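Fold the following.
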Amino acid sequence: MAWTSILAIFALFWVMSAFVMLPFGVKTHEELGVEKVPGQADSAPANFRPGRLVLRATGIAIVLTALYVLNYEYGWIGVDDINFFPDPPPLEDQLGDRD
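From the prediction side, this is the model:
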């Protein structure tokens, strides 16, 4: 696999994990007992830390990318392994004798 493909897969995993991790650990001003700014939304976070989010998303993306690349190289899970539906019978068997 080319390094550019690995980089693209890492970027996809990073963005996905960053959006999934976004709501975790964030508290509102009311939950922390901090005074709000006039006009501020009630749901606005009071303790948003983008640096921590970036580190967590990077760690998760590294692990997921490594698993993806290793699965690509060694073929642990293939298309046949996740095909839960059996192959349909041939068309001739479905049509039967029409003569």
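
contacts and neighbour counts: CA atoms only from here.
Will do.

Which parts of this structure are helices?
With DSSP state H as the criterion, the chain has helices at 3-21, 29-32, 50-74, 91-95.

next up, for comparison:
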Amino acid sequence: MGVVSALAIYFVIWWTVLFAILPMGVRSQAETGDIVPGTVHSAPAAPALGRKALLTTLISALVFGAFYASTQIFGFGLDDLPRIIPGT
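All right, here's what the predicted structure looks like:
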């Protein structure tokens, strides 16, 4: 796997994990009772994007590490799925 391919795969993993993490722990302005004028009541009160970006980076590194190990070290690929998943 080349560097550009690895970066592209990591980029896709990072965005996928980000969209999975974004809604976690978010409370709306209506739930907290602190509604900023001009915003929707369902807008997040404190989204903590920096912490979520860091958490996304750490989880993505673990997922990419598992992907890299399974494909490059252990040699698994998409062609091996029929042998791993019986009945396909």
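
JSON lines please, covering the helices of structure 1 and showing distance to residue 82 of structure 1.
Converted to JSON lines, the helices of structure 1 look like this (distance: least, CA to CA, whole Å):
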{"stretch": "helix 3-21", "distance to residue 82 of structure 1": "20"}
{"stretch": "helix 29-32", "distance to residue 82 of structure 1": "44"}
{"stretch": "helix 50-74", "distance to residue 82 of structure 1": "14"}
{"stretch": "helix 91-95", "distance to residue 82 of structure 1": "24"}
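
Would you quantify the distance from residue 74 of structure 2 to residue 45 of structure 2?
Here residue 74 of structure 2 is placed at a distance of 45 Å from residue 45 of structure 2 (CA to CA, to the nearest Å).

More neighbours: those two, which one.
residue 45 (18 against 9; other CA atoms under 10 Å).

count of residues packed around the closest residue to that one other than its chain neighbours?
Once flanking residues are discounted, residue 45 of structure 2 sits nearest to residue 29: 4.7 Å by CA to CA, 6 or more residues apart in numbering. Residue 29 of structure 2: 18 surrounding residues under other CA under 10 Å.
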